[in-house]
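**Student:** after the sequence you'll find the predicted model.
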Amino acid sequence: MILKHLNRPLRKLSTVLHKPLYRTLSKSTLSLNLSVTSRMSVCLQDHILPNDAPIIELECEESFNALTDQEKLYTHYLSKACWNGSLISFVQCSPESPVIFILIHKIYLAEPIAELKKKCLDQLSDEEFTAFLVYSTGFLGSTGNYKDFSDSKIIPNLSQEKFHHIVKMSEAYHKEKELINALWTLCGDDIYSLTVNNANLGFPEKGVTTYLSSNCTENDMSVVNEFLKANNIEAYNCRTFKYVHQVTLVSSRTTVTLVDYVQSGKVLSPWSIKKCRRSFPTWCPTLSRS
């Protein structure tokens, strides 16, 4: 029931995560593959979602049936627009979130959850597979791998090896092996990475942000904020890139799909996920380039 709506094409989930989802985690004996700096004492209970997290389904059938036919159509298409529009939130959350989204969405779209579970239980316990479902739900509910109200990173409650096993056992992997491998290469380590620089959303050097390029300073932001305020521009709808002596080659092609980037080996290029947490172009599900 947790993710019964995930094996459908892009559309808004009819489940929401209740705030108690992020309550204190009971003792865990899992050995997680975490990258932790010596300067940071990581408290896993702040980053792992428990398997007994409550899932609250939005009951809207009665209200929907009370609408006129025209109102039902309006509500339907508004819902679709909201879901498609929400995809930008993954890009705004973290560099790896769009890649994780595409990986998870392809896995659940390719086959029913029950079939995926049956194939994975040879090497996973029922609790570990549930942890995978809970992570997926938390990720989609927050539209990214950071909690939507505390800004702390969400880490799966199963090992990276077991997570990867689920990926490789999926029907999506067998149908698009090259693409799924490329997606996992891009986000597999970042899903589990927990350092002083990425444990929370925040200003560069202290957290993760896709609103600012990595070379922006607090003084730069003060100048930008003053400019936006003077011109009555809402900062939430802006992203700031700091360029120094850069020459831009204008492309004649107007759109680039994710598959183009993955298959060409240029995903997120020239912004490297592995080297630094820089902002990158909006490309989920397509890229707009000038």
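**Tutor:** Alright, I've got the coordinates.

**Student:** going forward, measure contacts and count neighbours with C-alpha atoms only.
**Tutor:** Fine.

**Student:** and for P98, the neighbour number?
**Tutor:** Per other CA atoms under 10 Å, the neighbour tally for P98 reads 26.

**Student:** quick one: what helix or strand has it in it?
**Tutor:** When elements are assigned from DSSP states H and E, P98 belongs to helix 97-110.

**Student:** other SSEs contacting the next helix or strand after that helix?
**Tutor:** Using DSSP H and E, the next helix or strand after helix 97-110 towards the C-terminus is helix 113-120. Contacts defined by 3 or more CA pairs under 8 Å, 6 or more residues apart in numbering; DSSP states H and E place helix 113-120 against helix 160-169.

**Student:** now the helix it packs on: buried residues?
**Tutor:** 160, 162-163, 166-169 (16 or more other CA atoms under 10 Å).

**Student:** kindly report the same for stretch 56-73.
**Tutor:** With burial defined by 16+ other CA under 10 Å, not one residue of stretch 56-73 is counted as buried.

**Student:** endpoint to endpoint, that stretch covers what distance?
**Tutor:** Start to finish, the residues bounding stretch 56-73 are 25 Å apart (CA to CA, to the nearest Å).

**Student:** what about the helices in the stretch 101-250 of the chain?
**Tutor:** In the stretch 101-250 of the chain, the helices defined using DSSP state H, counting those that start in this stretch lie at 113-120, 126-141, 160-169, 171-175, 177-192, 218-230.

**Student:** run a quick neighbour tally on the residue nearest to I104 when sequence neighbours are not counted.
**Tutor:** The spatial neighbour of I104 that comes closest, neighbours along the chain excluded (CA to CA, 6 or more residues apart in numbering), is S136 at 7.1 Å. Per other CA under 10 Å, the neighbour tally for S136 reads 23.

**Student:** including distance to E62, could the helices of the stretch 101-250 of the chain go into a markdown table?
**Tutor:** What follows is the helices of the stretch 101-250 of the chain, written out as a markdown table (distance: least, CA to CA, whole Å):
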| stretch | distance to E62 |
| --- | --- |
| helix 113-120 | 28 |
| helix 126-141 | 24 |
| helix 160-169 | 37 |
| helix 171-175 | 36 |
| helix 177-192 | 39 |
| helix 218-230 | 44 |
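
**Student:** second structure follows, compare the two:
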Amino acid sequence: MVNEAMDEGTRKQYLADDPPTVVPLTIAPHFNALNDKEKKYAHYISRAAFSGTRINLRQVSAESEAIYDFIITLHKSCNGDWKKLASQAKLSDEDLKHFLSYAAQFIGNTGNYRSFGDSKGKS
């Protein structure tokens, strides 16, 4: 739990960024510029990286894998329609926004530690 007596600057180090930094990847032109052998290599190296996700999660923290499974299960259960899920769960738009901010950063960092400073992100 974040200490309420902490100054705001220190406290923010432990909170998920709001809004999160999300950078869209434009990969198609770069991938299309590869020859067939390079495309195959890129495919298999990305599959290997994805397959190692659970290893990374387990190395970050004991709870990271369960949080990951929770986020993925929620996404599958609503087919990506987060507003519908929030409505069914009677969550406010603000609660949904905070959850999605946390989830985006969790997935981006592959765990519940922020990418800089080794501090756990909290929503």
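**Tutor:** Sure thing, it's come through. Since the model is a prediction, treat every value here as computed from it, not as a measurement.

**Student:** of all the helices of the stretch 101-250 of structure 1, which one is nearest S79 of structure 1?
**Tutor:** Smallest distance to S79 of structure 1 across the helices of the stretch 101-250 of structure 1 (CA to CA): 15.4 Å, for helix 126-141.

**Student:** got the angle between that closest one and helix 113-120?
**Tutor:** If you take axes from the mean of the first three to the mean of the last three CA atoms, to 10 degrees, helix 126-141 of structure 1 sits at 130 degrees to helix 113-120.

**Student:** and helix 126-141 of structure 1, what does it pack against?
**Tutor:** strand 15-17.

**Student:** what's the strand it packs on packed up against?
**Tutor:** By 3+ CA pairs under 8 Å, 6+ apart, strand 15-17 of structure 1 packs against strand 55-57, helix 126-141.

**Student:** in stretch 83-92 of structure 1, what's buried?
**Tutor:** Buried positions in stretch 83-92 of structure 1, judged by neighbour count with 16+ other CA under 10 Å: 87-88, 90-92.

**Student:** with stretch 62-79 of structure 2 instead?
**Tutor:** Neighbour counts over stretch 62-79 of structure 2 (16+ other CA under 10 Å) mark 64-65, 67-68, 71 as buried.

**Student:** and it, how far out from the chain's middle?
**Tutor:** Centroid separation for stretch 62-79 of structure 2 versus its chain: 10 Å, with CA atoms, centre = their mean, to the nearest Å.

**Student:** give the aligned range of it in structure 1.
**Tutor:** On the basis of TM-score structural alignment, stretch 62-79 of structure 2 is assigned to residues 95-112 in structure 1.

**Student:** how close does the equivalent of G121 of structure 2 over in structure 1 sit to L44 of structure 1?
**Tutor:** With TM-score structural alignment as the criterion, G121 of structure 2 lines up with I154 in structure 1. Going from I154 of structure 1 to L44 of structure 1 by CA to CA gives 10 Å.

**Student:** one more: S142 of structure 1?
**Tutor:** Counting by CA to CA - S142 of structure 1 and L44 of structure 1 are separated by 18 Å.

**Student:** who touches the residue nearest the centre of structure 2 in this structure?
**Tutor:** Ranked by distance to the mean C-alpha position of structure 2 (CA atoms, centre = their mean), the top residue is I107 at 1.8 Å. I107 of structure 2 sits next to Y68 when contact means CA atoms under 8 Å, 6 or more residues apart in numbering.

**Student:** next one: the counterpart of it in structure 1 from L186 of structure 1, what distance?
**Tutor:** Correspondence of I107 of structure 2 to structure 1, assessed by TM-score structural alignment: L140. Computed as CA to CA, the L140 of structure 1 to L186 of structure 1 distance reads 19 Å.

**Student:** and what of Q263 of structure 1?
**Tutor:** 13 Å.

**Student:** same question, I56 of structure 1
**Tutor:** Applying CA to CA to I56 of structure 1 and L186 of structure 1 gives a distance of 32 Å.

**Student:** repeat for E161 of structure 1
**Tutor:** E161 of structure 1 is 15 Å from L186 of structure 1, by CA to CA.

**Student:** S89 of structure 1 too?
**Tutor:** Counting by CA to CA, the gap from S89 of structure 1 to L186 of structure 1 is 19 Å.

**Student:** before we move on, what about Y261 of structure 1?
**Tutor:** Plainly put, Y261 of structure 1 is 12 Å away from L186 of structure 1 if you go by CA to CA.

**Student:** neighbour count winner among these two?
**Tutor:** Counting neighbours by other CA under 10 Å for Y261 of structure 1 and for L186 shows that L186 has the greater number, 21 against 15.

**Student:** so that one is in contact with S97, correct?
**Tutor:** No. Contact criterion CA atoms under 8 Å: L186 of structure 1 and S97 do not qualify, at 10.4 Å.

**Student:** ok, the counterpart of Q45 of structure 1 in structure 2 to S119 of structure 2 distance?
**Tutor:** Taking TM-score structural alignment, the alignment pairs Q45 of structure 1 with K12 from structure 2. In this view, K12 of structure 2 and S119 of structure 2 are 10 Å apart by CA to CA.

**Student:** having no further points to raise, I will conclude here.
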